[in-house]
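# Got a predicted structure plus its sequence, pasted below:
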Amino acid sequence: MTDVSVSVVAMLDVSGSMWQAMPMVIIDGKAFIRSARPADQIAVVKFQSNASMVYPANQALVTVDGQMTVTAAAAAAIATLTSGGSTDMGDAVNMAAAMMAGATNATKAYMLLSDGDWNVGPNPNTVMPADVPVFICGLGSGMSQSYVSGMLSKNANSRYIASPNAYQMMQVFNSIRGLAAQAAVPTNVIQAYSGTDYSLTPVTIAGTSDEVQFSVVWSDASISYTSGQPDANHVNLVLIDPSGHSTPYQPVIADPGYAIFALNAPQTGVWQILTQYAVANPLTGTHAGFEYDTVLHLDLKTPTMVSQGSGFTIRADLTDAGAPIENAAVSARVTRPQFELPAMLARHREAIARHQDANPDHSPHAALKAVLEQTAPGVEHFPYASTYVPLVQAEDGSYQAEVGATETSGAYNVEVIAKGASTKSKTIFSRTGRSTVLSEAPET
C-alpha cells in the first residue's frame, strides 16, 4: 500500500451571519487542521467582506512537520477568528487556487465552509477551478442550491454535505477529512455529555491499515482534556483495545475542545473510546475514527440535486482492493427537512427586512433565524425527521436503496453505515459515509 499525503486549503466563512456559529467554527476548524499528518500541506483562508490569509501569513501552502508545529501554529491563528462583514467567497476561491498551484502532493482538495450565498466579489461558480475537488460544508439551511451545484459540477469528485446545526459540523468535517485524504471513516457519531458520567463509543478497526486516528471533539473550548480522573470542566479519554483492556495511549494532540490519538499498527477488532466527563452544562462530543492507507473503502453516491417531489437512489460501492464485498449489512439514515424555507422567508419578509436594516451583514436566512428566535425562543424552528433505509446488494455488487418523493424542498442528508467481514482481506470492518441531496423547489 502507498501512503497518501494530501494538500488542503480550508476556506472558512466568517461573515456577519456566522456570528452564532463562530465558537464551533473555531473548535472544529482547529480540530480539522490538527488532524493533518506529517507531509500533508495545509493553508487556511477566511472570507468576509474580502478574503485574507489566516495561516500562513504569506499566500503559500505549508508542509506539516513531524513535530506538528505547523498545525499548532495554524490552530492558534484560527483561534483568533471573529465574524463580521459580507461574504466574498469568490476571492477566497481565487486565493486557494493560487496556492494550490504550488502543491507538491498528488492528492489535492479544497474545503469550504459557509452558511449562505456570496454577496460581494466574483461569482464562485465562475472562478472555481476544475482540476481539484471541493468539499463543501453547508451550515444551516441558507445555502443556495444553484451555486452549490455550479461549484460541484466543475469536478466529479466534489461533494456537498449539509450541517443543519453548528454542533453537527464536526461530523461533516470528519467526512470531508476522509474524502480529502482518501481515508476510511469507521465511526463518526455524536454523543451527549451531561453532568458527571461516561460513554463508550465502539470503533471497528480493520486489519488493512497501519495508521489509525481516534478523534474526540466537544462543543465547549472551556472544557479541557485531563489524563486523570475528570473533575469540574474536564474530559478524560481512554482507548480500550479489542481484548477489553484499557491501554496506556495518550493523545498526541490535546487542546481545549478536542483530543486526537494516533496509533501505528493497531490491533484488529472493535476498539472502544471510553469518555469520562464532569461538565457543568450539557454539551455534545463528536467521536470518530480514521483508517489511513487502507484497501477497504465505501464510496457513497447520491445525486447532488433533484426536483421537489422526485425521489433518488442511494448507491454505496463497498470494495476491497477494488473488488465488491459481499454480504455486508448496509443501511442509511435519511434526514428530511420538515419546513419550507422559501415559504418561511416570504412569511416573515417584513421582519427580516427590519432585522437586516439593523444588521446589514446578516443574510436573509440568518435574519430569519434571529427573528424566529426572538419571537419564540427555545423552539426548534427548522425541524428535521429521520428514517432508516436498508441497502440491498445489486447484481453489479453495489448496495442500493430508493428514497421516495422529496415532499419538501431543502437538504436531505444521507448517512450510510456498512459493517461486515471481507473474505479477501480476511478482516472485519465498519465504514461510514455522508452526502446531501438538494431538493429544489419549482420556480414561481
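Looks like it arrived, so ask away. Numbers count the residues shown, from 1 in each chain.
# When you work out contacts or count neighbours from here on, use the C-alpha atoms and nothing else.
OK.
# OK, contacts around the residue most central in space within the chain?
Centrality entry for the chain: nearest residue to the mean C-alpha point is Val172, 1.7 Å, by CA atoms, centre = their mean. By CA atoms under 8 Å, 6 or more residues apart in numbering, the contact set of Val172 is Cys137, Ile161, Ala162, Ser163, Arg434.
# take the one below as the second:
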Amino acid sequence: MGRKIEGPFYPYSQQRGEKLMAQVSVSSIIDRSSSMGYYNYIEPAKTDAATFVSIMRANDQIGLVAIDDTSPVLYTLNTLDTNHDVIQAALNVIKGISSYGNTNIKNALTNAHSMLGSASNPAKAIILLSDGEYNVGGDPLSGLPTDIPVYTIALGNSSGIQTLQSIASQTGGKYYFSPDAFELAAIYNQIANDSRVAQTSLNQRQQIPSYQFSSLPLQVPANTAHISLGVNWLNSQIDYTAGTPGVNQVSVLLRDPNNQKVALPPTFEGGEFVTFHLHDPLPGQWTVGCWCGQVPNNQFQGTMGGFEPQDSSSLSLHATHLCQHKKAPVNLRAALDTKGRAVSELQVRAYINSPLHSLAEIKQQHEQRLNTIQTDPAPEEGMSSSGPQLWALHKQLLPTENIFQRKTLPINVDASVDNDGRASINIPPFAFDNVGEHNVHLEITGKYASCGSRFSRTQQISLSATD
C-alpha cells in the first residue's frame, strides 16, 4: 500500500500569495478488532485511512493507534517531510494491519491523546473509527480528555453510535455515521476539512459501469499554491493504470482549465487508491475523470476527493440536535466563511441519505429467513445480537437484493449574497421519514468578486432519528 512514485517534489510554496492553513497534528485510530474482518470492513478502512494520510502536507504530523484488546500505538507521531518518507512509513504500517481481538476504545483514546501531548503544531485532532461498542477496557467516556477534538466514525449498523456521538460532542469534534464501506471514503475526505488538514472542495462517490468514463469538475481559485486529489475504490481486484484500462483496471485522467490533458504520475499509488499533489496549479475549472476497463460485477465503486490547504473560504454545517424523534423538525445551520472576501453567483445543493427501512422493519420483513439463516461463527466482541444474522442474510441476498438499502432525497436550501458580497445559507426545517441514521450533504460553489475565479466547498453531518 502506498507505493511512492519517484519524482520532483517541492515544498508547498506560497508564491501565488494565498495563506496556507496552519500545520496540524493528527492521531488516527483504526479499529482492527475481529468484527472489522467479520463484516469485511478492514480492507476498505485501511484504504481510506491511507488516502487521508497521503494528502497531508510537509510539516504536518501523523501517528497511528489500533483498537484491539490493548489498543497499542502502531506508529509514533512523526513530522512529514517534503520527500514523503514519513507518509510512506505510515502507509506501510497501515498496510500491515489485520483484524483480531476485542474493542478497547478507552485505551485507544488514551494512547492517541498522550501521543499528541508532544505535538509541535498548533492544530491537533484525533480520528476514531470503530464498527462496534466497547467491550473491554472500561467506558471511554469516563475521564475522557476534552482538550483535543475527536472526530468519530461509526461504521455499520452494529457500531456503538451513542458512545461515539458522546465522544465527539464532549471533545468538540464531530460524529459521522457510515452505513457501509462505500460511504466511509467520503467521510474521511470530510474529516480532512474538519481537522484542518485541507479545505474539501470535491467529495463525490462514483459508480461507473465497465468500459465507461465519468468526470467531475474541480474548481481551482486564483492564487492557489497547491491542491491534492485522491481517488480510491472498494474492490481490491482493481488496479490503477496510467494507460488505457484493461481487465480489472482503472485510469485517472486530469485536464486543466484549457482542456489539456495533464500527464502527471500519482504522488502515491496504493492497492486501492491514488493521490496526486499539484503545485501552483493553473486557476480555473479542472476535470477529474475515471475510466474503467472490465471490472467485477460490471461496476466500479470509487470516491473522488479534492483538497486545498489554503486558508480561504470554509463551509460549516451544524444541527440543533444530533439525535431526536423522527417527527420533530430538524433544524440545521449552515455558514460560508469567506474570510472577508466578497462573493457572487452562489449555487447550493443539499440532500439527505437515509435508510429505506428501519432495522426493526428489516427484521420483521425477513423474520422467516432470519430464523433459518446459517451464520458464520461471530466474534464475541462489540456486536449486537442480531448483527451476525442480518449480515449473513445481507451477504446471501447480494447482489440481487440489498436489505440495508438506502435512499437519497433533495433538501430545500437557498443561498444569497448581500450588497457587500457576504453569503448567507438557509435550510428550512424538515422531518425524517424513518428511524435510523441519516447523512445530510451540502455543496456550494461561487465566485470571488476580487479575482473572478470560482470555488467550491462541501460539508456533511450525521443525525439519528428515533421512535
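Good, I have the coordinates. From a predicted model like this one, the values you see are computed outputs, not experimental measurements.
# Give me the TM-score for these two chains.
TM-score for the superposed chains, counting by TM-score structural alignment, normalised by the length of structure 1: 0.90, backed by 436 aligned residues with a CA RMSD of 2.7 Å.
# on that earlier part again, could I get the contacts of Val172 of structure 1 as JSON lines with neighbour count and secondary structure?
Formatted as JSON lines, those follow (neighbours: other CA atoms under 10 Å; DSSP: H, G, I helix; E, B strand; the rest coil):
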{"residue": "Cys137", "neighbour count": "25", "secondary structure": "strand"}
{"residue": "Ile161", "neighbour count": "26", "secondary structure": "strand"}
{"residue": "Ala162", "neighbour count": "27", "secondary structure": "strand"}
{"residue": "Ser163", "neighbour count": "23", "secondary structure": "strand"}
{"residue": "Arg434", "neighbour count": "27", "secondary structure": "strand"}
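# Distance to Thr387 of structure 1 for these - can I get that in JSON lines?
Output for these, formatted as JSON lines (distance: CA to CA, whole Å):
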{"residue": "Cys137", "distance to Thr387 of structure 1": "22"}
{"residue": "Ile161", "distance to Thr387 of structure 1": "18"}
{"residue": "Ala162", "distance to Thr387 of structure 1": "17"}
{"residue": "Ser163", "distance to Thr387 of structure 1": "17"}
{"residue": "Arg434", "distance to Thr387 of structure 1": "15"}
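# Show me which of the residues you listed is closest to Asp293 of structure 1.
The shortest approach to Asp293 of structure 1 among those belongs to Arg434, at 20.0 Å (CA to CA).
# Now which residue in structure 2 aligns to the closest one?
Arg434 of structure 1 maps onto Gln460 in structure 2, with residues paired by TM-score structural alignment.
# and the closest residue to its match other than its chain neighbours, what is it in contact with?
With sequence-adjacent residues excluded and distances taken as CA to CA, 6 or more residues apart in numbering, Gln460 of structure 2 is closest to His441, at 4.3 Å. Contact partners of His441 of structure 2, counting by CA under 8 Å, 6+ apart, are Ala350, Tyr351, Ile352, Thr458, Gln459, Gln460, Ile461.
# Relative to Asn412 of structure 2, how far out is His441 of structure 2?
His441 of structure 2 is 12 Å from Asn412 of structure 2, where distance means CA to CA, to the nearest Å.
# Give the residues shared as contacts by those two.
Counting by CA under 8 Å, 6+ apart, the common neighbours of His441 of structure 2 and Asn412 are Ala350.
# rewinding a little: what's the counterpart of the residue nearest to Gln460 of structure 2 in structure 1?
By TM-score structural alignment, His441 of structure 2 lines up with Glu415.
# tell me which element its match is part of?
For Glu415 of structure 1, the host element (DSSP states H and E) is strand 410-422.
# what about the corresponding residue of structure 1 for Asn235 of structure 2, neighbour count?
The alignment partner of Asn235 of structure 2 in structure 1, by TM-score structural alignment, is Asp220. If you count neighbours by other CA atoms under 10 Å, Asp220 of structure 1 ends up with 20.
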